[in-house]
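Novice: Sequence plus predicted model, see below.
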Amino acid sequence: MRRLRHRRESERPAGRSVLTRAIAGQRRPVLFGSVLISGHQAGEALVPFLIGVVIDQAVGGGPGGLALWLGILGAVYLTLSFSYRFGDRAAQRASQQAAHELRLALTRRVLDHRGGAEAGRLPGALVNIAAGDAARVGAVAAMVPSATAAVGGLALTAVLLLMISVPLGLLVLVGAPPLLWLSHRLGKPLEHRSETEQEHAARASGVAADLVSGLRVLKGLGAQRHALDRYRRTSRESLRATVRSARAEATYHGLTIALNGVFLAVIALVGGRLAAGGHITIGELVSTAGLAQYLLTPLTTLAWVNGVFAQGRASARRIATVLSSPPAVTPGPLPVPDPAAGKIALRGLSGTGLRRVDLDITPGEFVGVVATDPAAASALLAHLGRAADPEEGSVELDGVALTDLHPGELRAAILVAGHDARLFDGTVRDNLAADMGLDAALVAAGADEVVAALPAGLDTVLDERGRSLSGGQRQRLALARALAADPPVLVLHDPTTAVDTVTESRVAEGLRAFRRDRTTIVVTTSPALLAVTDRVVLLDEGAVTAQGTHTALVAEHSRYRTAVLS
């Protein structure tokens, strides 16, 4: 518990920084809204005071004075109506714009070439932070004008009550600060439970997105019930956290309303006793009662604002943890060789799943890699694409260590294409993101048949992640996209797992022909792909144990036969 408290304390400055930047970034609409909404609150406070003046004029004044004060009262009504209309519009604009800019900042961090923001977080959790938490922080920007206006309304009410009676004004001036402090203290449990609620909601969103994306696999394994039980547990935890947060919020608002009511009752009681003793007039008594009733508005507003601030602070800390996530890799000082010849060298590469891997790949070579351990394959792909740096050893491009290069520029020279075949909303042409060499890439990947079967060809609009296509169709389009990019070094991971054997053979021949004279590494156990390579490297238990042609390794190496043919 002490460690958790210390961690949260250490995160607070970052959370405050997020809040400060969100508000400062919208200073113009926040300032404009604060001025106008303060004008509205000033008008609301003046109305009961002016009504008391009108009553005194009607009782003891002349018709001229009565007409004058009625005119002033009408002008105040018009002003406060105008001020609220445009002030609230400015406040809401600040809220939406602040939330939008936070989403952009989160998106930039998640898409940063250095990586690291996604570590330990499911994609759905990141989406929840970008949506729910950004909206809560943005709401704080809208609350600043309301808070400013509420404080101004309290101050003006105290001044007006001082004009009516010094004891009444002092009562407000003395009583309001401790009341506001107590409201702030009551909001602390709400802040804690709001943060817990958002964490559980993010977890539930992440699990749901994870299960939906793998629904076909779950059905194939018959694991729907297990997945449903997992989501049910996560969802119930989120529900309990939400209920606890709602209870804390209801308790907070109930207590603050009760405290405000007691405070207003005291003001009304004091005003009544002053009127009974003849210290204030009938009109002033009416003004006192109206001002006491008006005080409920700024006091309730401040209690509400404090609740929004509590939730905003909790959300700001969660956003700060993403924005301040340490990068997975750091940019190096050297430029990427231009043009890159495509020579790849692995020197003593060690880490998760890998043990002292030494390998040289010459420019233009077509190399297959068979890994008996999936962890070794994943680690190799991560190091080649510089999604992670090795614990020991190095990976070199044309004699330069990848750690000395900028990861964004490097990925234009070494393209690592995963096997999950992710497509995006939009047309097929937009997904392929290429014009030059597109037709040849489609043929090489066997995707020309896919395009020909679509109703509008390349201009066919795909739904989310291309779910209207089969797995094999998506995989071939993704392979065509990688080929059309035409990088100096192309690394493919199981690019044909979802296609039939006839199509796989055709893709293997097309891939070999398309990538002639350019370095290509295929991490796979597909015999059809391995058969067209210049050389195959066997990674057994994370170490290079054999190299040679596919035919020779099948004939001579039992571990290779087991990995490829079983």
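Specialist: Looks like it came in fine.
Novice: Going by C-alpha atoms from here, please, whenever you check contacts or count neighbours.
Specialist: Noted.
Novice: in this structure, which residue is closest to the centre?
Specialist: The centre of the chain sits closest to residue 130, judged by C-alpha atoms, centre = their mean, with a distance of 2.4 Å.
Novice: For that residue, list the residues it contacts.
Specialist: Going by C-alpha atoms under 8 Å, 6 or more residues apart in numbering, residue 130 touches 102, 103, 106, 107, 319.
Novice: Summarise which helices and strands the top helix by length along the chain is packed against.
Specialist: Using DSSP state H to define each element, the chain has its longest helix at helix 224-276. Judged by 3 or more C-alpha pairs under 8 Å, 6 or more residues apart in numbering; DSSP states H and E, the packing partners of helix 224-276 are helix 166-186, helix 188-213, helix 282-323.
Novice: Compare those and give me the one nearest residue 236.
Specialist: Among the helices and strands packed on helix 224-276, the nearest to residue 236 by C-alpha to C-alpha is helix 188-213 (9.1 Å).
Novice: Residue 202 versus residue 10, what's the distance?
Specialist: Relative to residue 202, residue 10 is positioned 22 Å away (C-alpha to C-alpha, to the nearest Å).
Novice: More neighbours: the two, which one.
Specialist: The neighbour comparison of residue 10 against residue 202 (other C-alpha atoms under 10 Å) goes to residue 202, with 24 against 11.
Novice: Whichever of the contacts of residue 130 end up buried, select them in PyMOL.
Specialist: Selection of buried members from these for PyMOL, criterion 16 or more other C-alpha atoms under 10 Å:
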select buried, resi 102+103+106+107+319
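Novice: try this one side by side with the last:
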Amino acid sequence: MKAAEPGGSFILRRTVKRQWKRAVLGALFLGLWQLSEALVPIAIGLVIDHAVLPRDLRLLVISLVSFGALFFVLSGSYRIGSRALNRAVNHESHALRVEVASHALTKMSTKDLVPGEVMSRSTADADSITRIFGQLGTGVSALAGFAGAAIFLLFSDWLVGLIVLIIAPIISGIVAVSSRGISQRSSTQQATLATAGAQVGDTMLGLRVIKAIGGERWASSAYHQASQESAKAAINTAAATGKVAG
């Protein structure tokens, strides 16, 4: 009995596991970056209340130095976090492309080997899988910023802070449910993209034969149909993504 092939969830878990050090480093520093972003308006308010309005020059100088230090941490943490996640993306993309090429060369028969589809799998699919690192960084940084803002609101106005703590998870839940449609549409998009790539590969390999038998119009029509299906799938995915973002 043939073993079941690993699904998308398994591949994503393996992807994160292989690059977990870079992913954790990037997520932590992006969390620090977003927390620093949340502290900027708080810091401005503190400077105005305790240095500008009382016209205290000494506190104003201290505040400006502290403000500069905050921006130093903000920009530095974003740089370090982004570089770590970009390293994870590029290293894992390379590893996935090598795996696809190795599988195509060693475990696929010549009858199943479609150059266009292999190329699509090793480029578009590999890039889509490694987007998980961007999602991890965005999620952790958003959570850090939200937590920092919520804590400050609870101390300054407990009612407003409580409302934020109640409403934000509800909105996040709605977005999470809506995002499932994006995943389904993205799978369809990748499949149609691979089909279009395979169509191109077949056409280019048999170009001389196609021209010899006068099949240019048929080949053009077949690719046009595959390309249109891929375009429609991409538009559907973009539309769903836009609705969730909105």
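Specialist: Structure's in. What do you need? In this text, all values refer to a predicted model and were calculated from it rather than measured experimentally.
Novice: What's residue 82 of the first structure aligned with over in the second structure?
Specialist: Structural correspondence for residue 82 of the first structure with respect to the second structure (TM-score structural alignment): residue 76.
Novice: packing partners for whichever strand or helix holds that match?
Specialist: Remark: residue 76 of the second structure resides in helix 57-106, with elements defined by DSSP states H and E. Judged by 3+ C-alpha pairs under 8 Å, 6+ apart, helix 57-106 of the second structure is in contact with helix 20-47, helix 115-120, helix 126-129, helix 131-156.
Novice: Please tabulate those in CSV and include distance to residue 62 of the second structure and mean neighbour count as additional columns.
Specialist: Shown next, in CSV, are these (distance: least, C-alpha to C-alpha, whole Å; neighbours: other C-alpha atoms under 10 Å):
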stretch, distance to residue 62 of the second structure, mean neighbour count
helix 20-47, 9, 20
helix 115-120, 56, 20
helix 126-129, 46, 18
helix 131-156, 22, 17
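Novice: Select, out of those, the one closest to residue 89 of the second structure.
Specialist: Proximity of these to residue 89 of the second structure was assessed by C-alpha to C-alpha; the nearest stretch is helix 131-156, lying at 6.7 Å.
Novice: mean per-residue distance, that closest one to the first structure?
Specialist: Compared with the first structure after fitting, helix 131-156 of the second structure has a mean deviation of 1.4 Å; criterion: mean C-alpha distance after the TM-score superposition for the first structure.
Novice: Output the residue interval of the first structure matched by that helix.
Specialist: Using TM-score structural alignment, helix 131-156 of the second structure pairs with 139-164 in the first structure.
Novice: Please identify the deepest-packed of the helices and strands packed on helix 224-276 of the first structure.
Specialist: Ranked by mean neighbour count under mean count of other C-alpha atoms under 10 Å, those are led by helix 282-323, which reaches a mean of 23.
Novice: In the second structure, what range does that helix match?
Specialist: Helix 282-323 of the first structure maps onto no residues of the second structure, going by TM-score structural alignment.
Novice: tell me the angle that helix makes with helix 188-213.
Specialist: On the basis of axes from the mean of the first three to the mean of the last three C-alpha atoms, to 10 degrees, helix 282-323 of the first structure is oriented at 40 degrees to helix 188-213.
Novice: I'd like the distance from helix 282-323 of the first structure to the chain centre, please.
Specialist: Centre-to-centre, helix 282-323 of the first structure and its host chain are 28 Å apart (C-alpha atoms, centre = their mean, to the nearest Å).
Novice: Next, format the helices and strands packed on helix 57-106 of the second structure as a markdown table and append distance to residue 181 of the second structure.
Specialist: Formatted as a markdown table, these follow (distance: least, C-alpha to C-alpha, whole Å):
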| stretch | distance to residue 181 of the second structure |
| --- | --- |
| helix 20-47 | 26 |
| helix 115-120 | 23 |
| helix 126-129 | 16 |
| helix 131-156 | 16 |
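Novice: corresponding residues in the first structure for stretch 28-45 of the second structure?
Specialist: Under TM-score structural alignment, the match for stretch 28-45 of the second structure in the first structure covers residues 35-52.
Novice: tell me the SS of residue 538 of the first structure?
Specialist: strand (DSSP: H, G, I helix; E, B strand; the rest coil).
Novice: hang on, the earlier thing: give me every residue that touches the match of residue 82 of the first structure.
Specialist: For residue 76 of the second structure, the contact set (C-alpha under 8 Å, 6+ apart) is empty.
Novice: Same question for residue 39 of the first structure.
Specialist: Contacts of residue 39 of the first structure by C-alpha under 8 Å, 6+ apart are 79, 80, 83, 84, 149.
Novice: Let's see that with 6 Å instead.
Specialist: Going by C-alpha atoms under 6 Å, 6 or more residues apart in numbering, residue 39 of the first structure touches no other residue.
Novice: can you give me the helices for the stretch 451-566 of the first structure?
Specialist: 471-485, 501-514, 527-531, 550-556, 558-565 (DSSP state H, counting those that start in this stretch).
Novice: Comparing these, which comes out most buried?
Specialist: Most buried among the helices of the stretch 451-566 of the first structure, given mean count of other C-alpha under 10 Å as the contact rule, is helix 471-485, at a mean of 23.
Novice: Specify, as a residue range, where it falls in the second structure.
Specialist: Against the second structure, helix 471-485 of the first structure falls on no residues (TM-score structural alignment).
Novice: elements contacting that helix?
Specialist: For helix 471-485 of the first structure, the elements it packs on are helix 438-444, judged by 3 or more C-alpha pairs under 6 Å, 6 or more residues apart in numbering; DSSP states H and E.
Novice: For the helix it packs on, which residues meet the burial criterion?
Specialist: Neighbour-count burial for helix 438-444 of the first structure, counted by 16+ other C-alpha under 10 Å, picks out 438, 440, 441, 442, 443, 444.
Novice: Thank you kindly, that will do.
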